[in-house]
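Colleague: Need the 3D shape of this:
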Amino acid sequence: MARPMPAPGRPRCTRAARAAGLALACAMSARPASSAVLRDNLYDVKAVDGREAWAVGNFGAIYHTADAGKTWQPRDSGTKTPLFGVDFAGRNDGWVVGKSALILHTKDAGATWTRQTSPIGSQKPLFKVRALDARTAWAVGDWGAVTVTHDGGENWEDRSLTDDVVLYDVSFPDAQHGFVAGEYGTLLATDDGGATWTKRPVGTEKTLFGVSFSTPRQGWVVGIDGLVLRTRDGGGTWEVQRGSVAAGSIEELGFLEALKNPGLYGVQVAGRYGVVTGDTGMVLTSTDGGETWVRHELPGKQQLVWLRAVSLGDGPEGFVVGGNGFTARIEQDRVVLPAAVETR
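Modeller: Okay, here's the model as predicted:
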């Protein structure tokens, strides 16, 4: 029997997930095609620079902003399939991945999107894609799915694991060094451009949803129970910056304590600036290269929204996206809240 697809960036809805304060994120929203609902969940974002970005989400949604997030314009993806990951190499060449191992590609700055042939079985959703350049991209997903192209997507190679593990994120600080994060504390690393991958111990079996390496040696992973870990030696050793590596039930932690440490889904550190996003409107920012993190309290109902992804542009500006069409702009250590994305 095929297992149910886990929602991107969220654990399967077990007591462990609820203990982490993730009850609000366990149910993936759905609506019929004829519904008049105006806002859709957004699962990933890519900042091309400080003003331009792409976001993807439910029902084949692709959005583009060129005015620092003041307005977002829908683009035709040609599908109603949920889209979970997006990345660009420069302004023209980009990829989107989603449910049923879907891969879409553009080479005209998002004006048109074409489907590429995936070597991954259609029962495996792809959750993240990383474009190293116009020819090389990696994508990861459920059931240990890993795939790569070296020719702009004309051909994709299946590099999937034999382990039955969900892989949620992938980071390449350069062409040779890459890192993949997933459930059960999984962290994979390569130093030969993906020819071989080895497991790196992180000291926990908690699910890791996000990974970001600013250099081949310095990186961060984030995950369940508000966990933030940092390495200074390429994943050989890890230090806890936030949360705990020890497992705990909601009975042990208490519900209010669990809510203080909601699941964290997205992370990026670039230069002096870093951002972490997560459940219950969680935003952490850093202005010292990820040495320390400051929590930002979002106003009102925004505190109930799960924030799935963050992407920083060339400088300290970037974008955050999440549930119910949530979008926000990052300006250094400030979180600027424009209107939610509206579909037409």
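
Colleague: Only C-alpha atoms from now on, for both contacts and neighbour counts.
Modeller: Fine.

Colleague: Strands of the stretch 151-300 of the chain, start to end?
Modeller: Using DSSP state E, counting those that start in this stretch, the strands of the stretch 151-300 of the chain run over 157-158, 167-171, 178-182, 187-190, 198-199, 208-213, 219-223, 227-231, 239-242, 264-270, 273-278, 283-286, 294-296.

Colleague: now the stretch 1-150 of the chain
Modeller: 42-47, 53-57, 61-65, 73-75, 83-89, 93-98, 103-106, 114-115, 126-131, 137-141, 146-149.

Colleague: May I see the strands of the stretch 151-300 of the chain organised as a markdown table, with distance to Asn58 and mean neighbour count added?
Modeller: Output for the strands of the stretch 151-300 of the chain, formatted as a markdown table (distance: least, CA to CA, whole Å; neighbours: other CA atoms under 10 Å):
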| stretch | distance to Asn58 | mean neighbour count |
| --- | --- | --- |
| strand 157-158 | 25 | 16 |
| strand 167-171 | 17 | 29 |
| strand 178-182 | 22 | 26 |
| strand 187-190 | 27 | 21 |
| strand 198-199 | 32 | 12 |
| strand 208-213 | 19 | 29 |
| strand 219-223 | 22 | 28 |
| strand 227-231 | 27 | 22 |
| strand 239-242 | 31 | 16 |
| strand 264-270 | 17 | 28 |
| strand 273-278 | 18 | 28 |
| strand 283-286 | 22 | 22 |
| strand 294-296 | 27 | 14 |
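
Colleague: before we go on, could you also do this sequence so I can check it against the first one:
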Amino acid sequence: MEDAHADAESGPWQPLLDVWFKDDSTGLVVGSYGLVFRTTDGGETWANHAGSVPNNERLNLNGITQITGGALFMAAEAGLVLRSTDNGENWEDIETPYHGSYFGVVGTGIEDQVLAFGLRGNIYRSEDLGETWDLIETDINRTINSGHVGADGDIVLVANDGAILRSSDHGQSFTTYTRISRHSYVDVLVLDEQGLVLAGERGALRTDRSGRDFML
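Modeller: As a prediction, the model looks like this:
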């Protein structure tokens, strides 16, 4: 807590890893060693919000997202997944079957459904706000870094070594394409016009929905 208070006073010196905004004013940013800050003025000022998160070990908080239905989820190290049903005011840890690091969470486009993903190609899917989880089989063992759900329900996850995983059945199964360059990607945006924006170690590029072909 001493470090968190120091960060609140001088600004965090440890990495911030993800951000979520409810609207133009209210948002949360999460990061390494359990950093959580909240703003209610569009980012002009930030207040320490780590006290609302049950994370006594100060594990890295790697991702935050809001799923269909309104619940918020955080993904963290050591199998930790956190849930909020009041727009981030309060958080609870929920049990998952995996004890490695999760690097992100995304919804599936269906109310109360969520995917958590991370090391070694692990993807877990819940249909009940994280109360129970099922392992989703994939054909990769590479770290999955990020994901996004398109307006049409397509889910795309991106991983190390150029792997792009796509689901058209709300996360029940995924197909994998590995780009020839094998550059690692750390974020993805699913565009409405059937394309993707991939961000990684060589910058950003736009491709078709499969990740195969470059688009202008």
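
Colleague: buried stuff in stretch 85-97 of the second structure?
Modeller: Going by neighbour count (16 or more other CA atoms under 10 Å), the buried part of stretch 85-97 of the second structure is Thr85, Asn87, Gly88, Asn90, Trp91, Asp93, Thr96.

Colleague: Would you check how far apart the counterpart of the fourth one in the first structure and Ile62 of the first structure are?
Modeller: What that stands for is Asn90 of the second structure. Using TM-score structural alignment, the equivalent of Asn90 of the second structure in the first structure is Thr112. Note on Thr112 of the first structure: its distance to Ile62 of the first structure, by CA to CA, to the nearest Å, is 11 Å.

Colleague: list residues touching both of those two?
Modeller: Asp76, Ser77 (CA atoms under 8 Å, 6 or more residues apart in numbering).

Colleague: How about the contacts made by the counterpart of Arg166 of the second structure in the first structure?
Modeller: Here Arg166 of the second structure is matched to Ala189 in the first structure, going by TM-score structural alignment. Contacts for Ala189 of the first structure (CA under 8 Å, 6+ apart) come out as His177, Gly178, Phe179, Val180, Trp197, Thr198, Lys199, Arg200, Gly235.

Colleague: Identify the residue of the second structure aligned to the third one.
Modeller: For Phe179 of the first structure, the aligned position in the second structure is Val156, judged by TM-score structural alignment.

Colleague: That match against Ile144, yeah?
Modeller: No: using CA atoms under 8 Å as the test, Val156 of the second structure is too far from Ile144 to be in contact (10.7 Å).

Colleague: if we compare the strands of the stretch 151-300 of the first structure, which one ends up closest to Asp93 of the first structure?
Modeller: Of all those, it is strand 167-171 that lies closest to Asp93 of the first structure, at 17.9 Å by CA to CA.

Colleague: Could you list every helix and strand in contact with the closest one?
Modeller: Other elements packing on strand 167-171 of the first structure under the criterion 3 or more CA pairs under 8 Å, 6 or more residues apart in numbering; DSSP states H and E are strand 126-131, strand 137-141, strand 178-182, strand 208-213.

Colleague: out of those strands, nearest to Trp95 of the first structure?
Modeller: Between Trp95 of the first structure and these, the tightest spacing by CA to CA is seen for strand 126-131, at 7.1 Å.

Colleague: Gly121 of the second structure matches what in the first structure?
Modeller: So, by TM-score structural alignment, Gly121 of the second structure is matched to Gly144.

Colleague: Now do the same contact list for that match.
Modeller: Counting by CA under 8 Å, 6+ apart, Gly144 of the first structure has contacts Ser160, Leu161, Thr162, Asp163, Asp164, Val165, Val166, Leu167.

Colleague: Tell me which residue of the second structure lines up with the last one.
Modeller: So the one you mean is Leu167 of the first structure. Pairing criterion TM-score structural alignment: the partner of Leu167 of the first structure within the second structure is identified as Ile144.

Colleague: I figured its match hits Gly162, correct?
Modeller: No: using CA under 8 Å as the test, Ile144 of the second structure is too far from Gly162 to be in contact (10.3 Å).

Colleague: Can you tell me how far the aligned residue in the second structure for Asp87 of the first structure is from Val19 of the second structure?
Modeller: Matched by TM-score structural alignment, Asp87 of the first structure corresponds to Thr65 in the second structure. Distance, Thr65 of the second structure to Val19 of the second structure, by CA to CA: 8 Å.
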